[in-house]
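Pasting a predicted model and its sequence here:
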Amino acid sequence: MGGFTHLNAVSGFSTRFGAAHPEQLVQRAAERGMSALALTDRDAVTGAVRFAQAALEHGIRPIFGTNLAVAPLAPAPAQRRRTPVRGGAHVYEPPHRVVLLAQSRTGWARLCRLTSAAHAHGDSPLLLTFDDLNQHAGEGLTVLLGPASEPVRALAAGRPDLAEHLLAPWRQLPGIQLRLETCWLGYAGTGPGSLRMAARTLTLADQLGIEAVLTNATRYADRDQHRLADVLDAARLLRPIDRRRLDSGERWLKDPAAMGEIARRIAAAAGHGDDRAARLIAETAATADACTVDPVRDLGLGRPHFPEPAVVGAPGGPAHAARLLREKAEAGLIRRGLDRDPRARQRLQEELEVIKTLQYDSYFLTVAQVVEDIRELGIRVAARGSGAGSMVNHTLGIATANPLDFHLLMERFLSVRRASLLWQRARPNRLTAERLAQAGVLDSLRGPLTRRDLLLQITELHRQYQGRPLGDGQLPMTLDDHHTAPPSGLPEMTSREALNAELHILGADISRHLMDHHHQLLRELGATDAAHLKRLHPGQQVLVAGVRASTQTPPIRSGKRVIFVTLEDGSGLVDLAFFEDSHEACAHTIFHSGLLLVRGNIQRRGERNTVTGSMVWDLEQLAAARRDHGPEAVQRLLGAGADVPPAPRTEPHRTITHETGAALHPWADLQPPGQRAADLTKLGHTSPGSAG
């Protein structure tokens, strides 16, 4: 079958319910061949921005939705609640939920209004009423009624007549697109999530002429996260993990093939063939295609958004908001007793001009109103961070401290020239400036220039001021549009050059992992990464590679010398042990190389797989051989390593016995691991042992 779009998936922004980050869901969707994905978090749309950013990065079309609790239409039977244990409490969860999807910018606005309406009902449980739906629902919205909805719950109770009756108000909502959601979560019986319930839902949809869609009611990205869902349920409901109520383990982001098989099983249970399954998939795809909200065009992703001036008492627009902010700030200046302080008046005027230029007036008015509302509730409010340096914040009552008393700067919080201000105030010397440029620290300021352009400009400035007094010894370099030289045509640093500069200057790989340049070589050699090591069997021969994160030779009871190494390859850690029979061939390379390729055999240690090393190579040397002489040169080097005979096993001539009974080999550690600072030039911690 072709692609599939999940229309019902929640993330960790569904408090104590979703078990995956939005970015993880998007990444899995891309890996599993999907082109679109919906995020339908419970009771909120707070994950929408991170979801949209991740979707744009991975080429996934985002569909925006939410999952809201809805007040029942039919009266619920009275139920006697059991008394909780001492210190416990009952957690009431509304039993009925629906999924809303935004088809357009108008639909997104309606969805947000409905979410706000659900939160606006005071101390009662967060519920959406039909009055809210009649007021705010309409064109641009798709509604999915699935296993948690009131009509389908009635169907599960054996009341198809009641289910049809409860569907009538939903079908009468003007403008919405109504869908029945079929979902098989692996449960037995006839309840929600069962195969029989999914088949009954499909049958009801066909009988009433309502389109049906297929979902997996996704709570986590991968199958093995279902235990986390059990923990979240226990935390949300304040109850122990109940083995009778465990998650089925099926609510992961399944690939299109798996969802196609589920569609066939549901269609067969409803008495249909593969043609109905194909139509169910097609109706799901059509519903997804109708949701065309663009995060940049419709939501303004990447642009600042502030409340409309009318919301904060300025119906006349931005100019009215600026006047209102000035009036409130000047009144606050008088209230603070600073109206006769010329420094305070000047500082206030300067800040107000900056705010007006950037059109942040409604933002400041909004924050001031929020702070005032919070204080009226008797809740303490304290300003933190760079906002405390604003005189406007001080006069509006947002910040308590007078920024003049503590020499705080508004520019750290807000400035028209924010990007170049940090540089101009720092005024680094030539050596520091060159290192900053090489390591990429100035990338956000350089505009169209390459890092080599920046180095050239720094050199020219140094030559220009050579022999002239600099006062404080710093280069007066500016990076605004007026003073920056045009691009020289020098090429940008390659990714390897940039990485080498980061390692040399910062001692860390920032822009990419050290192993990124070696992935193709490792694939050719058939190496296994840390993430897949656990799938191998004990005794199996394996090639592993990575950055040498640590090397230790601790004392052991036998007095023999064992070299323990940990490699980090970007997907996880690989633990290795080299026994004495391998030291003649391996020890020198282990202690003198930062990137290693190791051949060894899998050993099981508890639940983890480790590797007993038998041969090791310098990965950088292998990469250079491949680059200069081709893959055959790498194979020759690997073959030469295999010809090294193992060293004879010999007993140590001298050992030191510890109080624990362990004996210390003469070439082993002389002090506990971690006592000496990490040697970043060797890319990891090396204990004070010797290569031999």
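Looks like it came in fine.

use CA for all of it now, contacts and neighbours both
Will do.

so what's W108 up against?
Contact analysis of W108 by Cα atoms under 8 Å, 6 or more residues apart in numbering lists 64, 101-102, 140-141, 293.

ok, 6 Å please
By Cα atoms under 6 Å, 6 or more residues apart in numbering, the contact set of W108 is A102.

Mind telling me what element it is part of?
Element membership of W108, judged by DSSP states H and E, is helix 105-119.

mind listing the strands in the stretch 151-300 of the chain by residue range?
Per DSSP state E, counting those that start in this stretch, the stretch 151-300 of the chain carries strands over the ranges 177-182, 212-214.

Of all the ones you listed, which one is nearest L396?
The closest of these to L396 is strand 177-182. By Cα to Cα, the value is 46.3 Å.

Structure two is appended below for comparative analysis:
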Amino acid sequence: MSDTHAQFVHLRVHSAYSLAEGAIHAKDLIKQSLGLGFPAVAMTDTNNMFGAMDFSMAGTGAGVQPIVGVQLSIRNSYLTVDPKARSKPEPDQLVLLSMNREGYGNLMKLVSKAHLESDASEGPQILIEDMQGLSENVICLTGGSKGPVNTLVLKDQRSDASECLDQLKDLFGDRLYVELQRHGLEEEEASEEALLDMAYEKNIPIVATNECFFVGPDMYEAHDALLCIADGAYVDETDRRRVTPEHRLKSAEEMINLFKDLPEAIENTLYISKKCLFKVDPIDPLLPNFTEGQDISEADMLRDEAIKGLRMRLDFKAAQEGLAAGKEEEWEKEYWERLDFELGIINQMGFPGYFLIVADFIQWSKDNNIPVGPGRGSGAGSVVAWVLKITDLDPLRFSLLFERFLNPERVSMPDFDIDFCQDKREQVIKYTQDKYGADKVAQIITFGKLQARAVVKACGRVMQQPYPVTDRLAKLIPNDPGSAMTLAEAVESEERFKAEIEADEQTALVVDRALKLEGFYAHSSTHAAGVVIGDRPLDQLVPLYRDPKSDMPVTQFNMKFVEQAGLVKFDFLGLKTLTVLQRAVEYVAERDIEIDLEALPLDDKKSYELLASGNAAGVFQLESTGMRAVLKGLKPDLFEDIIAVVALYRPGPMANIPTYVERKHGREEVTYKHPMLEDILSETNGIFIYQEQVMELAQKMAGYSLGQADLLRRAMGKKIKEEMDKQVEIFVEGAKERGVTDPVARAIFDEVMAFASYGFNKSHAAAYALVAYHTAYMKANYPVEFMAAIMTLDLGNTDKLAGFKQELQRMEVPLLLPNINKSQVAFVVEKSEETYCEDLDDPRHNLAIRYALGAIKGVGEKAMEAIIEEREKNGAFTDLFDFAERIDPKLMNKRQMERLAAAGAFDCLLDSRSQANAAADVVMRYANMMAAERASNQVSLFGDDASAQVDRPALPVVRNWTPTEELEHERKAVGFYISAHPLDSYEKILERESIISAAEVFSDPGLIGQTVRMAGAILSYRESKSKNTGRKFGALMLSDRTDAFEFLIFEDDLPRTRELVEEGAPLVVNIQIKKKDDEDMVRLGSRGMDSLESVAAQSSSGLEIEVEDQDAIKSIKSVLSRRSGGKGIVKIKVPVEEDKRFAEFKLPHKYKISPELIQAIEAEIGVSSVMEQ
């Protein structure tokens, strides 16, 4: 390496953490700098220090000194701004470099200040004076062509530029450098002489920088595409942000040649680098002292609370199981010994404070009626967590292991994943802010990367490749969530993808750019669950950021690096199911029945019968079609069965489900390779399911400690050959010492090895099984309340609500139409005088669910809340105009009125939905007039209210909708049919045509392989192309009276399908029922279809219509004219006034008779009756 190579240091580099702007990964920056011989390099990302820890760790021991810095936006208070200008000028920039720990601390505070105290609309920025008191041990570069001094020079504000430079010198003293850049930009050349004059005049040293966004020239065009992706621009646009090919990581030789007339500017880069010998090192975890100010240590408090908690848990267990309680009782000893053991490990590892903090905010949540989950993850294996009520599962009863959570032989932070009610999670986080200080609590940042498919689409867009071409190309990249394929792997292994690249030059160019940009960060967001709590203001440990979507500060380090910075992560997860359970319990409480879910016995017969029936829709973790099929075969009758099925129903272990089921029911013998295995595997019918079983096996058969066994489990999961070769010998030797032969020990080890990669954490499975059991219990014992609760939580999800409606139908629980005088925003349980269920002991007796106003499409929850508030304050609405007089028209419009009318919400005020719908405009105009009258306070001399001043208009006169029309309007407003179904009027025809219902198809295995006739109203239709064959196919979803069903249509049948597809139209379809060997779901395929109306027309002989007078005949003929060409004969009976007899005549043509035609005739004015012949 020549001396020249080491005579310059880059002090201004944008890494990938300058989101969608920099294109150098932190590790690559160190690697490239090493290759170019630089002794140091600075990373100065735009307004952030996201990568400070990553960069520092990458530089540790690498032979290159990382210099932690930032490019910070400065609001230039010296700049003269045109008051007529439409927008504020862009902020200027300074580069700040940390010299030591204090300087780094000042940078963190400045960057945090820029984010947390700036107007969100203007982006992070500070004033120069904001750096007062935060400039020590910080080196400042004046910002080059985009610095405040340079901007003032270019604006001919030379005296202001001089004053600005003086202000910076006052702040930074001899740590200020005038920054010079030579990228070939006009503004750099125009200002350089003035900058040099001021620098020499004020005795301020100069420094040369090259603002780097990418490594080499070959990256320029890809980086240009990255800027376009960030700005939503096209590469071919001229008026957009861009940099030059010179904005790269140049060699020292290039920089020395570039500034050969100013050698001191080069030398000063080395001088600065020698001043900046600081890098960010990982530190041990720092937690608030939970017992600060109290005369007790955290360890002693934890022991006191744990002993008290265990006593309460054991007393409850004794009362529930009829046991004698007391520390001297034999059954209790195991619990007390385990408690002592765990407390010893927790104290030894220094984590008592962590347990106390978690227990505190969980207890606060429970005290404030915020549901908390029973635990998830390995934390459920801790007795200490159980007795502190962090978790709700008895670890000893379910053989859950503490070492799976906290291993003394592998020191790492404990990590409780805590589920809270989704709606109230933010309240718990707010509590931690209030308790520990708002400046000591923050959420955690995450970064979104440009992944394979996304980066191809993004590059295609900015390079203006036609969207269908880019979309097709992206879809050729396999996208398995479990093992996502990189773009490079797709180019290498996907033949069709390679063929597309080779066939088209533009496509090859798009992929080339995408390959270079894949993996760079595109955006930041907030981690869904992670929260950190510090023992000091967080900006002393990490820089902070503001997510525009949240008021809470966010750490600038992601989860990995925030822990390296000494902060401890707590996971505050939102689980919708907890909210469902709480709401269901509250609905039940309205009947004066109190339910304590934590105290439920785990042997409720109804709950297991529900699961065994497969009717698990809405049951947590068990509601998928495949899982319900498993439950039917398994017929669980023990809580352990639920734990097992939660663990087994995943790719890999799923293959063991049939064996588990057969062995449970005694149809297959359970055998063990060695008697020792029986104790470990008897609970799971001789099958390895849980990671804890591997640990127990290693302990009992080979003499491992549980800590060592956990390390073995981890190693097996990673399948590192060298480690496994070593471990198999340790295992075999240990087993031989306990009487197991070498071949048997090796066979068992091999079996466990094969299992280890998909073994499941039993603690996690047990915790989720408990939530599943709670939902099954509520559905089995309080079905109406449970379904009202779960539907409320999916208020805006029409597809899910449609599924729940079908489930209510199966459960024989009535779903009542929305009613403006009875409905709430949410779904509610309503007691009715009507007897829905004869059995007085049935939990459904006299109960129904009233449809939620908030679930009607397009009405808005806020408007519905206002309506309900008015109704509850001043009583039920009496008619549409009373409604108009009492609502705020600012919250309601004509469209909302029409949706409410179509959904049936006004049926209680007006018999005709069509009239209520047509009146929407009149009613809203009246509502606005009433509001204006109230606002002007114009009341009569007699004290009349506003309604007396405005005459009520007349309602429009319109014909009633036919039942079919009414249902279609209802479906559009709600998303599905509630009051009836379009097939209802075809009942006789369905019987005659031997139509099979969806419920029969999905429940009768005997129909598999057959072709049956089904009927349904069209819900949706889409067309797509097969990835394998490239041929088109259609997917049509229909709804009958029992369920919705979707089937595939082959390309040859698509033209006929398109003729028939009309939203809501009823069809008859010949369906072939299939079931693949490796799937639980029934698959349906079309074998021809026709409109149900046409089928009906073929089987009806005619109509007899009775009218009130001859005036109706004309409108009847008009309706019939659209149905001519069928087989039906139409007779009309007209009254003869003189003798009250009827004259009857037959129309000359024949017609297509159908229920829809009958309804249309019945809706005409003057028609008395219509009879089908």
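Received, thanks. As the structure is a computational prediction, the values presented were derived from the model and not from experiment.

Report the TM-score for the pair.
The TM-score (TM-score structural alignment, normalised by the length of structure 1) is 0.51; 434 aligned residues with a Cα RMSD of 5.2 Å.

now, of the strands of the stretch 151-300 of structure 1, which is deepest in the fold?
Most buried of the strands of the stretch 151-300 of structure 1, by mean neighbour count (mean count of other Cα atoms under 10 Å): strand 212-214, with a mean of 29.

Where in structure 2 does that strand align, residue-wise?
The alignment of strand 212-214 of structure 1 onto structure 2 (TM-score structural alignment) covers residues 206-208.

from the middle of its chain, how far away would that stretch be?
Here stretch 206-208 of structure 2 is found 49 Å from its chain centre; the criterion is Cα atoms, centre = their mean, to the nearest Å.

Next, the mean deviation of that stretch compared to structure 1.
By mean Cα distance after the TM-score superposition for structure 1, the fitted stretch 206-208 of structure 2 averages 1.3 Å away from its aligned residues in structure 1.

related to what we said a few turns ago, Serialize the strands of the stretch 151-300 of structure 1 to CSV and add fields for distance to P151 of structure 1.
Shown next, in CSV, are those (distance: least, Cα to Cα, whole Å):
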stretch, distance to P151 of structure 1
strand 177-182, 10
strand 212-214, 14
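
wait, which of these is closest to E350 of structure 1?
strand 177-182 (52.3 Å).

circling back: out of the strands of the stretch 151-300 of structure 1, nearest to R418 of structure 1?
Nearest to R418 of structure 1 among the strands of the stretch 151-300 of structure 1 is strand 177-182 (46.9 Å), distances taken as Cα to Cα.

picking that back up, please point out which parts of the following helix or strand past the helix holding W108 of structure 1 sit buried.
Next in sequence after helix 105-119 of structure 1, counting helices and strands by DSSP H and E, comes helix 130-136. By neighbour count on 16 or more other Cα atoms under 10 Å, the buried set for helix 130-136 of structure 1 is 130, 132-133, 136.

So which elements touch the following helix or strand past helix 130-136 of structure 1?
Next helix or strand after helix 130-136 of structure 1 toward the C-terminus (DSSP H and E): strand 141-145. Applying 3 or more Cα pairs under 6 Å, 6 or more residues apart in numbering; DSSP states H and E, one finds that strand 141-145 of structure 1 contacts strand 97-102, strand 177-182.

repeat that for 8 Å
Judged by 3 or more Cα pairs under 8 Å, 6 or more residues apart in numbering; DSSP states H and E, the packing partners of strand 141-145 of structure 1 are strand 97-102, helix 105-119, strand 177-182.

counterpart of the first one in structure 2, which residues?
Residues 93-98 of structure 2 are where strand 97-102 of structure 1 aligns, with TM-score structural alignment as the criterion.

on average, how far is the matching stretch from the matching bit in structure 1?
Stretch 93-98 of structure 2 sits 1.7 Å off on average (mean Cα distance after the TM-score superposition for structure 1).

what's the spacing between that stretch and its chain's center?
With Cα atoms, centre = their mean, you get 38 Å for stretch 93-98 of structure 2.

Where do the strands of structure 1 begin and end?
Assignment of strands within structure 1 using DSSP state E yields the ranges 36-39, 61-69, 97-102, 141-145, 177-182, 212-214, 541-552, 563-568, 573-578, 595-605, 608-618, 656-657, 663-664, 685-686.

and the fifth one, which stretch of structure 2?
The counterpart of strand 177-182 of structure 1 in structure 2, counting by TM-score structural alignment, spans residues 175-180.

what's the average per-residue distance for the helix holding W108 of structure 1 once overlaid on structure 2?
With mean Cα distance after the TM-score superposition for structure 1, helix 105-119 of structure 1 averages 2.3 Å from its match.

Look up which helix or strand Q443 of structure 2 falls in, please.
strand 441-449.

against structure 1, where does that strand fall?
Under TM-score structural alignment, there's no match for strand 441-449 of structure 2.

Show me which parts of that strand are buried, residue by residue.
441-447, 449.

Which helix or strand lies directly C-terminal to that strand?
Defined by DSSP H and E, the subsequent element after strand 441-449 of structure 2 is helix 452-462.

between that next one and strand 441-449, how many degrees?
70 degrees (axes from the mean of the first three to the mean of the last three Cα atoms, to 10 degrees).

Show me what helix 452-462 of structure 2 is packed up against.
Short answer (3+ Cα pairs under 8 Å, 6+ apart): helix 452-462 of structure 2 packs on helix 220-231, helix 467-475, helix 505-517.

for the closest residue to P125 of structure 1 other than its chain neighbours, what are its contacts?
Residue nearest to P125 of structure 1 in three dimensions, not counting chain neighbours: P94, with 7.3 Å by Cα to Cα, 6 or more residues apart in numbering. P94 of structure 1 makes contact with 69-71, 125, 127, according to Cα under 8 Å, 6+ apart.
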